[in-house]
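[1] coords please:
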Amino acid sequence: MKTFLDYVAEDIIKKYGYDLSHMAVVFPNKRASLFLSDSLTRTARRPLWSPAYLTISEMFRRHSSLEVGDRIKLICDLHKSFIRCTGIDETLDHFYGWGELLLADFDDIDKNMADAGHVFSNLKNMHRLDDISYLTPEQKATLQKFFSNFSEDQDTILKQRFMQLWSNIGNIYDDYRERLRKQNIAYEGMLYRDVASDDTIEYKYDTYLFVGFNVVQKVERKIFDRLQEQDKARFYWDFDKYYMPSGGKDAVNEAGHYISGYLKYYPNELDSTSTDIYDNMSKRKNIVYINSGTDSIQARYISSWLRENGRTGAGQRTAVVLCNENMLQTVVHCLPEEAGNVNVTAGFPLSQSPLSSLVLRLSSLYLNGYNAGRRQFKRRYVMPVITHPYSRFISTRCKELKDMLYADRGHSLAADELSLDNGLSLVFGIEKNSGIVSWLTDIVAEIARNAKDGDAFFQESVFCIHTLLVRINGLISSGDLIADNITLQRLILQLISTTSIPFHGEPVVNTQIMGVLETRNLDFDHILVLSCNEGHMPKSLGDSSFIPYSIRKAYGLTTIDNKVAIYSYYFHRMLQRANDITLVYNSSTDDGQTGEMSRFMMQLMVESGYAIERRTLHTEKDRNIMTPRCIEKTPEVMDRLMNIGYLSPTAMNNYRRCPLRFYYNNVAKIKEPDNIDDDIDNRIFGNIFHLASELIYRQIMQPDGLVKSTDIERVLKDRKLIETTVDTAFRQEFFKTSDSTLRAVEYNGLQLINREVIIRYIRRLLEIDKTLAPFTIICLEGDVFEDVAFDTGETRHTVKIGGRIDRLDMITDSETGQQRIRVIDYKTGGSGITRKPCSVEEVFDPSLLREKHTDYYFQAMLYSALVRNNVHYNHNGLGVSPALLFIQHTRKDGYDPTLLFGKEKITDIKEYDDEFRFNLIALIKDIYNNEHDFEPTADRSNCDICPYRQLCGS
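    Below is the predicted model of the structure:
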């Protein structure tokens, strides 16, 4: 296939020869110049003097004494003019998005050379008599956000604010332009208008070739006209007969709307009647429409599409076009090896780079995690920074600091103690008066110095973020940007979200991956268009502007109609010379998707006459990418199993829930990560309560374990004693330090709430026990174990079972008057047991774990069975009863934590001992049976709270 630029190259050499140094070729965008240069070289087949290549933007900028200002500075200056003219003191971060919208309106007015005074005068008159009833609820909500919050008489206040803007928009325009001109800068439309209006400009080249334009704005037409009058302008138009008007009739397709109007004023240098150049849509094409359920399926399809029909070998003649450029990251990861070094022209979103996540964590540390008065940091903001993968480029001691904070949660987070070296001193040596931008700039610069050998993508992301921060810092230093740190943080994040990391490559070789705009002037044999949905092709066409449609239409400004015609041209021009076309759209309505194919696809189906093949990409619903797999009990696994030390009730309950979970936790020894922030989870809360209750009772009970009501009453009256004891428990279990003289405990708000709750729980426990006293505590947090022998086939094994009991006491039963031992397990959770098991058989039924909490029963009964036969704890052969003390459910008088089977109290485990041990041995045999692999549970409801669900793929 011969491309449009090939025809242009042939015509240039035919008409102008091989010395093209006296001419300039002007394109709508930069990319096409590289392809034209390649076409000229191939066509000439000999050395030639190359022409100058310009974009239309470069051409305007070369002929102006003004410079286009930095985007951030332009918005900052517009913000100043906005405040000055309206009196609305809106913060910069709230104004920024609206400032971009206002700047786009000004740019559009100037590029279309509209009379700004008339536009704004009509705008002011139109709204003076108008009300805001025509606004949609969504528009009102947006304006309310812009103009801050209103408490009453919303519409009246909103209208007043609205009118402040409309009545002053002309003043803003004039003030803004004057402000910029004094600084010798301009926005693009302002510069264009100055150049187009200046009749004294002398244009350097003898000939200007304008190639591949579609919509031409009035400022550009002004230049075209002037150069044409001087016989310096020539035009090469790229179109197809399919969408152009014929026989005096208007075009049936909006794609040809603009070019058809320009041809009469700016004649085509190529033969407009040539069927080879301009009648390609009538030629045979293989067109496939594909319906996909998700964007990721579309991306995965690229691999198989490229492997078909020799597309990977077609090099630059193959293109993957992204209507939704947010898919780039997924697409890049789905490319097959055969694709080689593809050429990516779409930029990678900076917000998706790992470095941007580090900047986000750092800014949160600066604004939320630092107490300037105490020069201390909050752990929840420190840990995400020093555990980030890129923190190693700040300091080699981040891991050391992380381990130190893991080991001692009570370690001071003072800036001086965290600053172990120069890199960490940059992070934690925060001086609020230096500002967040300077602080971030210094840290990113340190990362750049320490990561010189990083990959190209990483280096580019560092460069982009550092450049962005330096630009903001420069504006702050010059006084152009005045904002507090919170506003600056929001501004930084907004700018990161709108910035792309450019890819560099050799554009004229290999498969091309590009956005829609990059396809202008370029032709391909094989083309795959992804996300060709309504909303992406054309882009969502909300008429976002401060200038209503009627006024925009009247003054020749850009409207929705223009945008549809422009995108229609992009779509049809992209396809016109390709013979192998695949268009994929997302049919899902999730995540804001409409699920509709592009209107241009529908149009092509109806109007083109092509036999379009329809396909659907299906997910393999019966195939799970990650499915839980059994762990085989190999000799190595069995060896580890035999050496796990002992089986605790928790370990056996893990096995009952899910044998695979038992393997990960108890055999493979993969432990859950510790809680590293300032929050107190349920496990830590329970540990603090357990230790606090132990410490309290060690102070109450006599040397022989006797606890009297008078001793309990004394402690209940001494609130300071209880608080100090709870603080000690906090220090050991949460702050991970046992040295009470090291430093005072400092709690945050949530920790204080948890501390108060535990104090109340301790008091409630004492109140319950006061009604029971006198009684004897046999042990607190005491261990009980027993060796159990069992057979597996022909082999006999012995395993130690047992664990730590929260509390073992001896009471006098109020009903029988007999002494009995209670094995008490404290429970601080709020769920309790609403449905109780009625038999030992139910206790061992794994299907009742969730419904009846049989794991609680199992643990209490196992400890009771072990204590029953333990002469150290039960040398008198007393009855032993299992008990679960749910501290949140102890409000009823006469509360008894002794377990029940139905309504029958278990006053002595001996009655159920034989049946319990029979089932226990069966469970242990199953665990050690090498013919039973560690299988995932069949009850997937257990997976919801399993810490290993991601590991096993549940």
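[2] switch to C-alpha atoms for all contacts and neighbour counts from now on
    OK.
[3] Can you give me every residue that contacts residue 128?
    Applying Cα atoms under 8 Å, 6 or more residues apart in numbering to residue 128 gives the contacts residue 163.
[4] do you know how far the residue most central in space within the chain is from residue 329?
    When the chain is reduced to its mean C-alpha position, the nearest residue by Cα atoms, centre = their mean turns out to be residue 352, at 7.7 Å. When distance is defined by Cα to Cα, to the nearest Å, residue 352 is 8 Å away from residue 329.
[5] Buried residues in the helix or strand hosting residue 684, which are they?
    Residue 684 is part of helix 682-700, with elements assigned from DSSP states H and E. Burial within helix 682-700, assessed by neighbour count using 16 or more other Cα atoms under 10 Å, is assigned to 684-698, 700.
[6] For residue 194, state which of these is nearest.
    The shortest gap between residue 194 and any of the buried residues of helix 682-700 belongs to residue 684, at 69.3 Å (Cα to Cα).
[7] residues touching the closest one, list them.
    Applying Cα under 8 Å, 6+ apart, we find residue 684 in contact with 733, 734.
[8] could you redo the last one with a cut-off of 10 Å?
    Shown in contact with residue 684 (Cα atoms under 10 Å, 6 or more residues apart in numbering): 674, 675, 690, 730, 733, 734.
[9] another one to check against the first:
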Amino acid sequence: MSGFINQCIAYVLAKETEISSCVFILPSKRAGNFLKKELAEEIPDTLYAPEVWSIEEFLHEITAMQELSSTQALFKLYEAYCSVVKKEAEAFDVFITWGQTLLHDFNEIDRYLINPEEFFTYLSNIQDINHWALTSNKTTLVKKYLEFWKQLPAIYNVFTTNLLKEKLAYQGLMYRQAAAKCAHFFKENKEKRFYVIGFNALNDAEQQLFQTLLASEQGDVLWDIDKAFLEDPYHDAGLFIRKYKNTWAYYQQYPDRFKFIDSSYKNTKNIKIYEVSKNVGQAKQVGEILTKFDAEQLANTAVVMNDESLLTSMLNALPENITEVNITMGLPLVETPIAALIEILFDIQQEKKDTYYYKNILAFLHHPIIQRKLSSAGDKLIKEIQEENLVFIELSTVLEFFEPDEHPFLNFCLGKNISSPKQFIQHLTEALLALKASLSDAPVLKEYVFQFYQLFNQLLVLTEQYPYLDTIPLVRLMYKEQLQSLSVDFKGSPFKNLQLMGMLETRVLDYENVILTSVNEGILPSGKSQNSFIPYDLKKAYGLPTYREKDAIYTYHFYRLLQRAKSVSLLFNNDASGMQSSEKSRFITQLELERNIEIITNPVYVPPIKTDLKQFPKTPEVIKRIEALGAYGFSPSALTTYIRNPIDFYQKYILGIREENTVEEHLAANTFGTIVHESLEQLYTPFLNKKLTERDLLWIKENIANEVDKQYQLVYKKAPVQEGINLISKSISKRYLSNLVIQELQVLNQTETDTVKLIALEAPLEANITASFLANPIKLKGTADRIDVYNTTLRIIDYKTGKVLPSDLVVKDWGLLITDYKYSKAFQVLCYAYMYLKTTQVEAGVTAGVISFKNLKSGYMAFENKEGKEAEALITPAILAKFEQALVTLLQEIVNPELPFIEKEV
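    Sure thing, here's the model as predicted:
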């Protein structure tokens, strides 16, 4: 299509006979490349190409100065700050938190040619008036705060003087110097003709540059503005260019030389606005729009992403009819897998202990690039960490699992004998080189690694130049600072195929078909956020840009995209669940009013909520598994799992799905229970088959601490138990056992005739159940924690480290016993009583119950049957018969092939 660049070329060719002596100045290099292409197509003859500069290259030509990166400028600023403030200077790690903001303000002051001495004096006076001290006597903190503002002119002067001596400049200083030298530059280059193309919002330095050019009659400034915006005094798309046309002396003298005023915006356009949910929804909607374009249309189509994080989703959503695409933006390095790996290595290096925290080691070993690099021994090490419960790991333990030829790489990644940040960076670069060598079959990953290798080499240079970059946390800060601005560039043809681009890449370029994503308030325009020490009123007073001017810049770019386009699709995200606004941009609202456009609400598919409960049929294979379980033995806990939810029973006992074995950094409830049970068994075993005495219980009490320590070592293995929450858990387990023994002493001392005789500890129990519906008997098996005789009553006791109330052991309705999980404790102790009494002849009365360590004040809580008016605690034959009937009913349900496993509603 014939766009703004073609219009500029036609104008210059009509005016100039020697095109080789022309210089074209554009907002970006990308715009310059497009101008070269169009110029080559317009001029059939062979000639010397004219020079095409970006604005940055133009400034360099005028000043002959080298521009510093923001990181380099930050270090130079710190040196100037230290030389002025001297002993009161803050450390670099503190300075870096506000130094970038100060550098940004210096940039603004220079770009707008403001007298720094006057400006900073004004700013200092404002801070003095606004300081928070309510009394006339200022505190030391307030004095230091106000002194800093008074020192800003000196900091600025030292900073800029030092840079000018070295012929270095940050962007703002480059602008100030160019504005001062431009008249001389144009005089020295009288043989050249300069054409400034496609600029909009100019700072004061640029205005001086371009006005000096116009006054010298050595060129022209070519604007890209539509009549609809220029003549409307309220339209922000024309805010800046309207001001230049009305105020520049050159245009006051030669109003007819103002070029160009276009009138394409009012032409008929096919504009569609899509309301879409989430970024993935936007990407899919763009893909759907692109399927309707043929190859010729795609070559003149731009997909413009206001939120560049949408790039990956967009690439995945491109339809099959698109075989080639040109991506003008880069993939941010921070989003690559190598960035995640580097973060892990920084975390490992900043651990305070000589050992490694297991989570960092597991993250390292699980990282896909490390798994490509290292042998399968890494999986064995992961298994060892989980099985041995290794919370902290020695480097020697890690190295044991790998071959000797892998040790150097592991030492580069994990070695902690680091004497300086420089050595750490050297280790990282060696590790990256080793990774790069192993990625010959993965060129994209290899490119990522190379980019990080370059980044750390730059950091290495910084550590050598600046001695105060002396800690790893500080290196990490600088690494993150630089990483944010780096990206991996894609290769492609910039002049054909579909274009995926950011908003700034569209400057000067025109496309027939424009698809614009994330047209949300807060993204387009970006809102009022600012990173500056300069208050709003002061900015207004000195003509510095505020949020209104920044909004006007976005307005210009948005409307310029629409200006010559024929088909426009605007998408905004209506999802309010994230951090970003779900409100459509004010630009969409304005378009709706101007052109009466209807918003297309993208129908987001929401799957219907399934009310049907999960069901799994009892296939012949499942029945075989149930029969095998019946022959081996159903445990009380397996049956209570079924009562809680048949699906849990199916997954755990039929399919054999178990929880993943993980490291217990903090003692889990089941491990805590195991330690308590094992300790009780070991402490009480010497007194089996005898009546407990006070002396026996005192001996047990004295040995609790040693036995618990021993069990922690056996059960909790190599996890740390002498610190933090684990030490508290250990103390609690000792307290539980001590309280139990104290309670038993009190029971024995109630009367002279009270006795307790231990019959069994951790007693294995089982019983066979036969029924008419069973081809073979089903075995019930379990382990009773303790069986004793209290006076004349045999007690079957289950220890619980959780809280159990007496009401949990009361049964009023036997039908609920096998359907309501609330009665699981009663069901469990009745199972133990049933198995014991089926195999053992007992003359005494029998009870079954629980001792709860979190409710020891209730003592031994026995099962009670409360069907009638009187509670019944003894396990009589009648109680046993009722339980057996309930148990058989439950088993009949489990083995019935006609009844599927059905999920229980919560």
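[10] Which secondary structure state is assigned to residue 823 of structure 1?
    strand (DSSP: H, G, I helix; E, B strand; the rest coil).
[11] quick one: it and residue 690 of structure 1, what's the gap?
    Residue 823 of structure 1 is 14 Å from residue 690 of structure 1, where distance means Cα to Cα.
[12] counterpart of residue 539 of structure 2 in structure 1?
    Structural alignment places residue 539 of structure 2 opposite residue 552 in structure 1 (criterion: TM-score structural alignment).
[13] What strand or helix carries that match?
    Assigned by DSSP H and E, residue 552 of structure 1 falls within helix 549-554.
[14] By how much does the helix or strand just after that helix deviate from structure 2 on average?
    As assigned by DSSP H and E, the chain's next helix or strand after helix 549-554 of structure 1 is helix 560-575. By mean Cα distance after the TM-score superposition for structure 1, the fitted helix 560-575 of structure 1 averages 1.4 Å away from its aligned residues in structure 2.
[15] what comes up buried for helix 560-575 of structure 1?
    For helix 560-575 of structure 1, by 16+ other Cα under 10 Å, it's 560, 562-575.
[16] And residue 484 of structure 1? What does it align with in structure 2?
    Using TM-score structural alignment as the criterion, residue 484 of structure 1 maps onto residue 471 of structure 2.
[17] picking that back up, how much does the helix holding residue 552 of structure 1 stray from structure 2?
    With structure 2 overlaid, helix 549-554 of structure 1 shows a mean distance of 2.8 Å (mean Cα distance after the TM-score superposition for structure 1).
[18] who's in contact with that helix?
    Here helix 549-554 of structure 1 has contacts from 105, 108-109, 114, 118-120, 122-123, 126, 543, 545-547, 557-562, using Cα under 10 Å, 6+ apart.
[19] Of those, grab the buried ones for ChimeraX.
    Applied in ChimeraX, the following selects the buried portion of these according to 16+ other Cα under 10 Å:
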select :105,108,109,114,119,120,123,546,547,557,558,559,560,562
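[20] if you look at the contacts of helix 549-554 of structure 1, which of them are in strands?
    When DSSP state E defines the strands, the subset of the contacts of helix 549-554 of structure 1 inside them is empty.
[21] Centre of the chain to the longest helix anywhere in structure 1, how far?
    In terms of residue count, the longest helix belonging to structure 1 (DSSP state H) is helix 154-182. Between the mean C-alpha point of helix 154-182 of structure 1 and the mean C-alpha point of its chain there is a distance of 36 Å (Cα atoms, centre = their mean, to the nearest Å).
[22] picking up where we left off before, dump the contacts of residue 684 of structure 1 into CSV; add secondary structure and distance to residue 892 of structure 1 as well.
    As requested, the contacts of residue 684 of structure 1 are arranged in CSV below (DSSP: H, G, I helix; E, B strand; the rest coil; distance: Cα to Cα, whole Å):
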residue, secondary structure, distance to residue 892 of structure 1
674, coil, 36
675, coil, 35
690, helix, 22
730, helix, 29
733, helix, 31
734, coil, 32
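[23] Check the residues you listed for burial and list the buried ones.
    690, 730, 733, 734.
[24] Let me know the closest of those to residue 720 of structure 1.
    Distance from residue 720 of structure 1 was checked for each of these by Cα to Cα. The minimum falls on residue 730, at 15.1 Å.
[25] List the contacts of the alignment partner in structure 2 of the closest one.
    Under the alignment (TM-score structural alignment), residue 730 of structure 1 maps onto residue 712 of structure 2. Contact partners of residue 712 of structure 2, counting by Cα under 10 Å, 6+ apart, are 671, 672, 674, 675, 676, 678, 679, 718, 719, 720, 721, 730.
[26] any idea which of those residues is closest to residue 800 of structure 2?
    residue 676 (9.4 Å).
[27] residue contacts, the closest one?
    Going by Cα under 10 Å, 6+ apart, residue 676 of structure 2 touches 670, 707-708, 711-712, 730, 733-734, 736-737, 799-801, 853.
[28] go on, residue 42 of structure 2?
    For residue 42 of structure 2, the contacting residues are 6, 9, 10, 13, 36, by Cα under 10 Å, 6+ apart.
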